[in-house]
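Chemist: Attaching a predicted model along with its sequence, questions to come.
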Amino acid sequence: MRRALGRGWGRGVRAWVAGGAVLLLAIPMVVPFLYMVSTSLMDEFEALRSPPALLPAHVQWGNYPAALTALPFGRFFLNTAIFAGCVVVGQVATSATAAYAFARLRFPGRDRLFLAYLSVLMVPAIVLLIPRFLFINALGWVDSYAGLISTELVSVWGIFLLRQFFQTIPRDLEDAARLDGAGEWAIFWRVVLPLSRPALATLAVFAFVDQWKNFLWPLIATRSTEMGVVEVGLAAFHGLYYANWPYQMAAAVTAVVPLLLVFFAAQRYFMRGIQLTGLK
């Protein structure tokens, strides 16, 4: 009896210690965001006070509509949603089909070709900006959705992630489907993809976050305000209101909200995908 109580007490202590460690790690990540929200509700001069105020003396809800109407942020959010949404669909589709080929199909040079794909990860993304721009410029796609989206539709990291997950799926399921007369496409569509929802959700969340906060490529690929995205709009907004920190923080908080909504909507699949897509 005493041993059982001792073991239970020990597990409780370990749980408290683990929870405290997680809390200590979470505080440095959460505090800046909370201070950003607090600053967005301050008066313009209150945010410049020394020492800085932690909470607003009088909540200024009007900072949000004032900041979001100073530039066409509605258009920026629409462009970013279209951009990120199309890229997510494209990356999930191309990554899933390529990953299945590398994980399950047998063809000459498969492993060497996969290593060649992985070698692209070592190339700095900024090196590819000029070739990508020349490509869309030659097609007349500068300052258009086609130019903004087309060169982002393939993710080498996504192919690698899904390939590792596909390799964990038992081959017995595929063999059983083949005995029932299913071809490769039917196996991929009806067997592999339904079992891969956590990994697909993980890739979709990462792709959406990556494109939502994409700044450099939209800055190069677009020229007009009508084709601007959120990150480019925030940079322009900073230049206009460089001394008005509450307005800047209000715009930044609004830009973060869609990311939080996407994460919470896909949280169950996302966390499951993180657990299952270990590198083998």
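Modeler: That came through fine. These figures come from a predicted structure and were not determined experimentally.
Chemist: C-alpha from now on. contacts and neighbour counts both.
Modeler: Will do.
Chemist: all helices in the stretch 151-280 of the chain, in order from the N-terminus.
Modeler: Counting by DSSP state H, counting those that start in this stretch, the stretch 151-280 of the chain has helices at residues 156-166, 171-179, 184-187, 193-195, 197-212, 216-221, 230-240, 245-265, 267-276.
Chemist: I'd like to know which of those helices lies nearest to Tyr35.
Modeler: helix 245-265 (9.3 Å; CA to CA).
Chemist: and the direction of that closest one versus that of helix 267-276, what angle?
Modeler: For helix 245-265 against helix 267-276, the angle by axes from the mean of the first three to the mean of the last three CA atoms, to 10 degrees is 70 degrees.
Chemist: tell me which residues of helix 245-265 are tucked away?
Modeler: 245-255, 258-259, 263 (16 or more other CA atoms under 10 Å).
Chemist: same for it, what does it pack against?
Modeler: Judged by 3 or more CA pairs under 8 Å, 6 or more residues apart in numbering; DSSP states H and E, the packing partners of helix 245-265 are helix 2-40, helix 63-70, helix 197-212, helix 230-240.
Chemist: what about versus this one:
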Amino acid sequence: MTAVRSGSTPASGPRTHEDRTAPRAPQPPRRAGERTGARRPGAAGGPAARRLRRSLLHLVLGVVAALYLSPLLYMLTTSLKTRGEAGATEPRWTPDPFTLDAYRHVLGSTDSPVMQWFLNSLLAATAHAALVLATATPAAYALARMDFRGRGVIFAGVVATLFVPPVILLVPNFLIVNELAWVDTLPAIVVPAAAGAFGVFFLRQFFLTLPGELEEAAEIDGCNRWQIFVRVVLPLARPALVTLALLSFLTNWNDFLWPLYVLLSPESLTLPAGLANFQGANNIRYDLLMAGAVIASVPVLLLYVVAQRWVIEGVSRSGLKG
């Protein structure tokens, strides 16, 4: 038999426990830049490649943002044009000459009381948003956090109404409003859509994300169901409430068809319905229309700038996807 030299490894045969537990010889250090078998996460590509991808992403986002902003920019520039230039067959982006005549006409006209329309829209949209919160919040909380028989059936019926086209309800709503003697009044454009299904659905999805341990702790402290709702749930639901109020405000503010049906006198019109007066059968004042549209856009933009943090948080926590 040939003796195995000291310090050498046998050519064959099972490894013993001592072989497996013996310390391994130290490996030589790798050289700088030497490639390994496994890639580290995020190591693909160098700084130049990352800068290129970031630049391409910013370019795409810039193009998309420009497409979204171009109608608003054209609306603004058209409102600063003269009547002839605004209605030209070959439109131009830049006004030549620059003028504020359209705004002077819109704000100073007695035949078209734009500021009265603005006030009507502001009152109606604010009242509508408040009424939506008052009706949707308790209903959504009951469907989300209270256990009672028929809860699923009721919620399914609420969701089913979302698939009904609003135009189908024009005639029934008008008949109801007429019976209540609300035609040509503010309640006609505030009340009919205040108990819509979207607010209930939206808030219910948000209430489902709240931890139930908070309500249990409040109940142990002696709070009844109403106190839990007011003192615990509503403060936590502030982002969703702000989001729903803003969406309801915008829906009522931009509504055109329903106010055109139920508001008859020029003084009671809302701003979207009143701007239709600038369109005649054979003549359309594009400069006045764009000036009125700019005025109508100011509250919407201001509201979103102020409330965008709550809107983003409310939509993300409600589970809704855009």
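Modeler: Sure, I can see it. Quick caveat, the model's predicted, so the values are computed rather than measured.
Chemist: where does the TM-score land?
Modeler: TM-score for the superposed pair, counting by TM-score structural alignment, normalised by the length of the first structure: 0.93. Supporting figures: 280 aligned residues with a CA RMSD of 2.1 Å.
Chemist: Can you give me the distance of whichever residue in the first structure pairs up with Phe98 of the second structure to Leu105 of the first structure?
Modeler: Correspondence of Phe98 of the second structure to the first structure, assessed by TM-score structural alignment: Val59. Look at Val59 of the first structure and Leu105 of the first structure: by CA to CA, to the nearest Å, they are 60 Å apart.
Chemist: how many neighbours does Val114 of the second structure have?
Modeler: 25 (other CA atoms under 10 Å).
Chemist: if I look at the residue positioned nearest the centre of the first structure, how far off is Pro258 of the first structure?
Modeler: The centre of the first structure sits closest to Val209, judged by CA atoms, centre = their mean, with a distance of 2.2 Å. Applying CA to CA, the value for Val209 of the first structure to Pro258 of the first structure is 9 Å.
Chemist: Overlap of the contact sets of the two?
Modeler: With contacts defined as CA atoms under 8 Å, 6 or more residues apart in numbering, no residue is shared by Val209 of the first structure and Pro258.
Chemist: Can you lay out the helices of the stretch 151-280 of the first structure as TSV showing distance to Leu148 of the first structure?
Modeler: As requested, the helices of the stretch 151-280 of the first structure are exported to TSV (distance: least, CA to CA, whole Å):
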stretch	distance to Leu148 of the first structure
helix 156-166	18
helix 171-179	38
helix 184-187	30
helix 193-195	28
helix 197-212	11
helix 216-221	6
helix 230-240	13
helix 245-265	19
helix 267-276	27
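Chemist: wait, which of these is closest to Arg2 of the first structure?
Modeler: Proximity to Arg2 of the first structure (CA to CA) singles out helix 267-276 among those, at 35.8 Å.
Chemist: Summarise which helices and strands that closest one is packed against.
Modeler: Against helix 267-276 of the first structure (3+ CA pairs under 8 Å, 6+ apart) you get helix 197-212.
Chemist: Mind listing what's buried along the helix it packs on?
Modeler: 198-209, 211-212.
Chemist: burial measure for Leu118 of the first structure, as a count.
Modeler: The local packing of Leu118 of the first structure (other CA under 10 Å) involves 15 other residues.
Chemist: Tell me the residue in the second structure aligned with Phe215 of the first structure.
Modeler: Counting by TM-score structural alignment, Phe215 of the first structure lines up with Phe256 in the second structure.
Chemist: Check Arg110 of the first structure too.
Modeler: Checking TM-score structural alignment: Arg110 of the first structure goes with Arg151.
Chemist: Now do the contacts for Arg163 of the first structure.
Modeler: For Arg163 of the first structure, the contacting residues are Ala96, Ala99, Tyr100, Phe102, Ala103, by CA under 8 Å, 6+ apart.
Chemist: Filter those by whether they're kept in the second structure.
Modeler: Retained in the second structure by both residues aligned by TM-score structural alignment, their matches' CA atoms under 8 Å are the following of the contacts of Arg163 of the first structure: Ala99, Tyr100, Phe102, Ala103.
Chemist: Who are the contact partners of the second one?
Modeler: In this structure, Tyr100 of the first structure makes contact with Leu162, Arg163, Phe166, Phe188, judged by CA under 8 Å, 6+ apart.
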